[in-house]
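In: Return a 3D structure for these sequence lines:
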Amino acid sequence: MNLPLIFTILALVAYVTGFLYLLKQFLNKTTTNPFLVWSSLLTGLILHALVLSIDMLTPWGINYDVFNLISFTSGLMLLLSIIFSMYRPVIILNLIATPIAILGMFMGAAFNSPGHVIIEQGLGIDIHIILSLAAYAVLLMATIHACLIWFQNRELKKKQKYRVWVNLLPSLQTMESLLFDLIMVGFILLTVALGFGFFTIENFFGQHLAHKTVFSVISWLIYGGLLVGHWRYGWRGMKAIRFTLIGFALLALGFIGSKFVLEILLMKS
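Out: A predicted model of the protein is given here:
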């Protein structure tokens, strides 16, 4: 077996170990040892990163193949989920982030094209791309989080007898606090990424970037408006959920949509 396959299998073992332990503790309603969960999942992330480094770092530059980016983003989402669970009582949310990381890792390992999208760029461009991916990962987490809050709100408003999401997830107040934590971090990363891009990318509105730029700026305005509305007028609940979903839909349309069309459908770098 080659080295990436060995790392992938070991990462899978670490991910599944942490996931099953957390799931078992949750189902049995027993106290979870956070250190066991974090150490297992972080071990998986380190191995995941080794697989990515082999696939992405080439003698010609960094391979920004779309499936490598999916793998990178899924791993980053799990890392952020672990970090947030270290200071808020939301460790249960790693049950969602871990399968996403596993799926992303396998998509990257199975479908990436080693010689397809090798981009020779300067350090500035690479930093811009990494910051953009980090913003995307955080805001994707915020979107998933907003959907979970919507499920909770729906059960509470309908006064359902069997409240699956209310019983499964942390309190609504905790969930909403984490949502705005995620949006704030994502907004800051997106702000820096856009600012960095304007100063480092020549012909920012060329190179298939015009639509990405427009969608990203509109998304940035929506997230910024939500944060201001939350701070100034106390926006929360369904209004926060709608802003979050619309903002991410535009961001995804500009980034993932165009990336998929250019690489997969049109076969362009």
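In: drop to CA atoms for contacts and neighbour counts, all remaining ones
Out: Noted.
In: Contacts for stretch 106-125 next, please.
Out: For stretch 106-125, contacts defined as Cα atoms under 8 Å, 6 or more residues apart in numbering pick out 8, 51-52, 55, 60-71, 196-197, 200-201, 269.
In: quick one, helices of the protein?
Out: 3-27, 34-56, 66-85, 94-111, 123-158, 164-168, 172-200, 210-233, 237-252, 258-260 (DSSP state H).
In: winner for burial among those helices?
Out: Most buried of the helices of the chain, by mean neighbour count (mean count of other Cα atoms under 10 Å): helix 66-85, with a mean of 22.
In: Report the distance from that helix to the chain centre.
Out: Computed by Cα atoms, centre = their mean, to the nearest Å, the chain-centroid distance of helix 66-85 equals 5 Å.
In: That one - contacts with which helices or strands?
Out: If you count contacts as 3 or more Cα pairs under 8 Å, 6 or more residues apart in numbering; DSSP states H and E, helix 66-85 packs onto helix 34-56, helix 94-111, helix 123-158.
In: one more time with 10 Å
Out: Using 3 or more Cα pairs under 10 Å, 6 or more residues apart in numbering; DSSP states H and E, the elements in contact with helix 66-85 are helix 34-56, helix 94-111, helix 123-158, helix 172-200, helix 258-260.
In: what angle do that helix and helix 94-111 make?
Out: Taking axes from the mean of the first three to the mean of the last three Cα atoms, to 10 degrees, helix 66-85 and helix 94-111 form an angle of 160 degrees between their directions.
In: Let's compare: structure for the following, please.
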Amino acid sequence: MDMLLAIPAVGFYLIALLLVIPGLANNNGIKVTPVFAAACMAIIFHILLLKDLIFAGAGQNLSILNVASLISVIIACLTTVAMLKMRIWFLLPVIYSFAAINLAASALLPGAFITHLEAHPQVLLHISLALFSYSTLTIASLYAIQLAWLDHKLKHKKSLAMNPNIPPLMMVERQLFKIIIVGYALLTVTLLTGYLFINDIIAQGKTHKAILSLIAWCVYSVLLWGHYQQGWRGRRVIWFSLVGAFLLTLAYFGSRFVKEIIIGM
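Out: Coordinates of the predicted model:
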């Protein structure tokens, strides 16, 4: 049953990729409607697959692969909706490829990490906020990579003006900070709910998550202060964005990766 959902999901992600990538390589316009339709179909099958994987049996199976697949479909949903108003074609190949790889891994390499969130709704709220904050700030890190690529092209005097699918540098920077502000707000609430609702947040095995998440929050705080108070732009903004996302990745997946993937092997 899982493969019957995984195969069409991967197939529709590939169709979306094939509709986007040629437009990035030349000056032809990318048609929004076919890309949006293919992506929506992929996301629907992806969500149905996750429903079976996470809610199979008693409790919820939040293995590292299932969580990674869940994060990837959240990112795919957010960016697919965003494509209707913003030129984010440069990001879509990375996002859809990431989603396809994650859903294939979760279907082919099932793991187990059973929880019972129905008994702890406050923990469910905290986890939901954490997923959305991480997804949003991951999108911001992809924007930072796009910003670095555009900046590199402009510094080497390579004109991008003829390609209507590539957004202007200033537009990308403005969008980047809008996304960071949303992700930063979600991360702030995530940290607050963690300390309020999770009694053993600093217990053994969870301390690194709290510390790394707090350090990441400090990184984004400094980044926002530096941009709006000191006028930071360019490489410094890019590096702060990437470092913040890297710290959150270590916080959310570091120990789980070692326990479930490396030791589990």
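In: Now the TM-score, please.
Out: Superposed pair, TM-score by TM-score structural alignment, normalised by the length of the second structure: 0.89. Supporting alignment: 261 aligned residues with a Cα RMSD of 2.3 Å.
In: circling back: so for W165 of the first structure, which of the helices and strands packed on helix 66-85 of the first structure sits nearest?
Out: helix 123-158 (5.4 Å; Cα to Cα).
In: Superpose on the second structure and give me the mean offset of that closest one.
Out: Comparing helix 123-158 of the first structure with its match in the second structure after superposition yields a mean distance of 2.0 Å (mean Cα distance after the TM-score superposition for the first structure).
In: That helix relative to helix 94-111, how many degrees between them?
Out: 140 degrees.
In: okay if I get the helices of the first structure as JSON lines plus distance to V117 of the first structure?
Out: As requested, these are arranged in JSON lines below (distance: least, Cα to Cα, whole Å):
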{"stretch": "helix 3-27", "distance to V117 of the first structure": "19"}
{"stretch": "helix 34-56", "distance to V117 of the first structure": "10"}
{"stretch": "helix 66-85", "distance to V117 of the first structure": "9"}
{"stretch": "helix 94-111", "distance to V117 of the first structure": "13"}
{"stretch": "helix 123-158", "distance to V117 of the first structure": "14"}
{"stretch": "helix 164-168", "distance to V117 of the first structure": "41"}
{"stretch": "helix 172-200", "distance to V117 of the first structure": "20"}
{"stretch": "helix 210-233", "distance to V117 of the first structure": "18"}
{"stretch": "helix 237-252", "distance to V117 of the first structure": "20"}
{"stretch": "helix 258-260", "distance to V117 of the first structure": "11"}
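In: Would you mind finding the match for S177 of the first structure in the second structure?
Out: Using TM-score structural alignment, the equivalent of S177 of the first structure in the second structure is R174.
In: How about L78 of the first structure?
Out: With TM-score structural alignment as the criterion, the equivalent of L78 of the first structure in the second structure is A76.
In: Report the separation between the nearest residue to Q25 of the first structure once chain neighbours are set aside and V164 of the first structure.
Out: Distance criterion Cα to Cα, 6 or more residues apart in numbering; nearest residue to Q25 of the first structure, sequence neighbours excluded, is T32 at 5.8 Å. T32 of the first structure is 20 Å from V164 of the first structure, where distance means Cα to Cα, to the nearest Å.
In: try G206 of the first structure
Out: 48 Å.
In: What is the equivalent residue in the first structure for I47 of the second structure?
Out: Checking TM-score structural alignment: I47 of the second structure goes with A49.
In: Likewise for N28 of the second structure?
Out: So N28 of the second structure corresponds to T30, using TM-score structural alignment.
In: need the contact list for the most far-flung residue of the second structure relative to its centre.
Out: Farthest-out residue of the second structure from its mean C-alpha position, per Cα atoms, centre = their mean: K157, at 31.3 Å. By Cα atoms under 10 Å, 6 or more residues apart in numbering, the contact list for K157 of the second structure reads D151.
In: distance of it from D151 of the second structure?
Out: 10 Å.
In: Please apply the same query to P22 of the second structure.
Out: P22 of the second structure is 22 Å from D151 of the second structure, by Cα to Cα.
In: Look up how far V243 of the second structure lies from I101 of the second structure.
Out: Applying Cα to Cα, the value for I101 of the second structure to V243 of the second structure is 24 Å.
In: can you give me how far stretch 177-192 of the first structure is from the chain middle?
Out: Per Cα atoms, centre = their mean, the centroid offset for stretch 177-192 of the first structure relative to its chain is 12 Å.
In: Show me what L125 of the second structure lines up with in the first structure.
Out: By TM-score structural alignment, L125 of the second structure lines up with I127.
In: since we're on the closest residue in space to H211 of the first structure that isn't next to it in sequence, how many residues are nearby?
Out: The shortest distance from H211 of the first structure to any non-neighbouring residue, by Cα to Cα, 6+ apart, is to G254 (6.1 Å). Neighbourhood size, G254 of the first structure [other Cα atoms under 10 Å]: 20.
In: Repeat that for G206 of the first structure.
Out: 11.
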